[in-house]
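Engineer: Dropping a prediction and its sequence here:
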Amino acid sequence: MISPFLILFISSFICSCGQTPERYNFDFEHYFIFSIGEIDFYAQLALSKTEVQEGLMYRKSLDENHGMLFAFNKPSRVSFWMKNVSLPLDIGYFDSKGRLIEQYVLYPYDESPVFSKSDDIQFVLEMERGWFQKNKLYSGEMLDIEKVRASVYLRQSKGP
């Protein structure tokens, strides 16, 4: 005799076959975990034109080891400024392979653009002032772009 539990288990297994896994639409407020070398950090992912333009504007604080990662569709020369940003920040410019190639200090409310020297910038990371130095992250360090790609996919996926 087959137990009712076994029948329930088998029927639920059969019913679940062929279903696609759920995907979620992570919004702009979600923090993803990323890494540069052995250093893990949390960042919101700015993808749309509006998200990139708004960035960290009007924030009163950042949690330790938290920031914002800007991911662009293709590499280019970029510039960032600190309009309506009250926090002292550091910014890192990464090339299309995820290599950190430039770092700058950003000053609160400074509307002077900070241009990249390179025209191969695809990722930009803003973190609290001193974060790169504290973590000994210098030019040549690698951002794990597979984690970035996976996070971009999650941000762009539609919910169930």
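Structural biologist: Good, I have the coordinates.
Engineer: can we go C-alpha only for contacts and neighbour counts from here?
Structural biologist: Will do.
Engineer: residue contacts, Ser76?
Structural biologist: Taking Cα atoms under 8 Å, 6 or more residues apart in numbering as the criterion, Ser76 is in contact with Ser118, Asp119, Asp120, Ile121, Gln122.
Engineer: Go through these and give me the one with the most neighbours.
Structural biologist: Scoring those on neighbours with other Cα atoms under 10 Å, the highest-scoring entry is Ile121 at 27 neighbours.
Engineer: ok, structure two:
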Amino acid sequence: MKRALPLLFLLPAAAALAVKAGDGYVTLRGHRITVEVAADDASRARGLMFRDRLAADHGMLFVFVDDAPREFWMKNTRIPLDMLFFDAAGKLVALQRDAQPCRQDPCAIYPSNAPARYVLELAGGSAARLGVAPGDVLSIHADFGEVR
């Protein structure tokens, strides 16, 4: 029984590493942002849940197989986030600024209100700091592997 205890501490780290398989970076308004890529259902569902912090120059890039209206929520998310929605050409079509962690159900839904292929989540306030505006273009430098 005592041998199993240290393994319990490794499980959260192993889960976090599973999301990082497709790391890369994006550029937006001349700023380079290191991203973890979420390109399958499991990694998109987990997203940035259970994180206590997110560096100013880091984020998560959600990749989908098609352009469609997207909805995100903040269930089990501990930090405020900016959600930037981009179409297949990388053009910013919508953004949700400073989405707050969900403290109780039902959680608020944050929609794209426009078809989007990519969603970039950044620490809350990053979009304002970078001066992001609809029409800005995202340049992606990451290996998605197989998008599912």
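Structural biologist: Structure's in. What do you need? Nothing here was measured: the structure is a model prediction, and the numbers come from that model.
Engineer: picking up where we left off before, from the contacts of Ser76 of structure 1, pick the one nearest Ala46 of structure 1.
Structural biologist: Within the contacts of Ser76 of structure 1, the smallest distance to Ala46 of structure 1 is 12.1 Å, found for Gln122 (Cα to Cα).
Engineer: just the strands in structure 2 please.
Structural biologist: Under the criterion DSSP state E, strands of structure 2 are mapped to 24-28, 31-38, 58-73, 81-86, 92-99, 109-123, 138-142.
Engineer: just those strands: most buried one?
Structural biologist: Comparing the strands of structure 2 by mean neighbour count (mean count of other Cα atoms under 10 Å), strand 81-86 comes out on top with a mean of 26.
Engineer: what's that strand aligned against in structure 1?
Structural biologist: Here strand 81-86 of structure 2 aligns to structure 1 at residues 89-94, judged by TM-score structural alignment.
Engineer: mean per-residue distance, that stretch to structure 2?
Structural biologist: Overlaying structure 2 shows stretch 89-94 of structure 1 at a mean distance of 0.6 Å from the equivalent residues (mean Cα distance after the TM-score superposition for structure 1).
Engineer: now that stretch, how far from the chain's geometric center?
Structural biologist: Mean-position distance between stretch 89-94 of structure 1 and its chain equals 13 Å (Cα atoms, centre = their mean, to the nearest Å).
Engineer: contacting residues around it?
Structural biologist: Counting by Cα under 8 Å, 6+ apart, 100-108, 116, 121-132, 143 sit against stretch 89-94 of structure 1.
Engineer: circling back to that earlier point, and in structure 2, which of the contacts of Ser76 of structure 1 remain?
Structural biologist: Mapping the contacts of Ser76 of structure 1 onto structure 2 (both residues aligned by TM-score structural alignment, their matches' Cα atoms under 8 Å) leaves Ser118, Asp120, Ile121, Gln122 still in contact.
Engineer: got JSON lines for these, with distance to Ser96 of structure 1 too?
Structural biologist: As requested, these are exported to JSON lines (distance: Cα to Cα, whole Å):
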{"residue": "Ser118", "distance to Ser96 of structure 1": "11"}
{"residue": "Asp120", "distance to Ser96 of structure 1": "6"}
{"residue": "Ile121", "distance to Ser96 of structure 1": "6"}
{"residue": "Gln122", "distance to Ser96 of structure 1": "5"}
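Engineer: how far away is the alignment partner in structure 1 of Ala39 of structure 2 from Asp110 of structure 1?
Structural biologist: Superposed on structure 1 with TM-score structural alignment, Ala39 of structure 2 falls opposite Leu47. Using Cα to Cα, to the nearest Å, Leu47 of structure 1 is found at 23 Å from Asp110 of structure 1.
Engineer: Looking at those two, which is more packed in?
Structural biologist: Between Leu47 of structure 1 and Asp110, counted using other Cα under 10 Å, the more crowded position is Leu47 (18 against 14).
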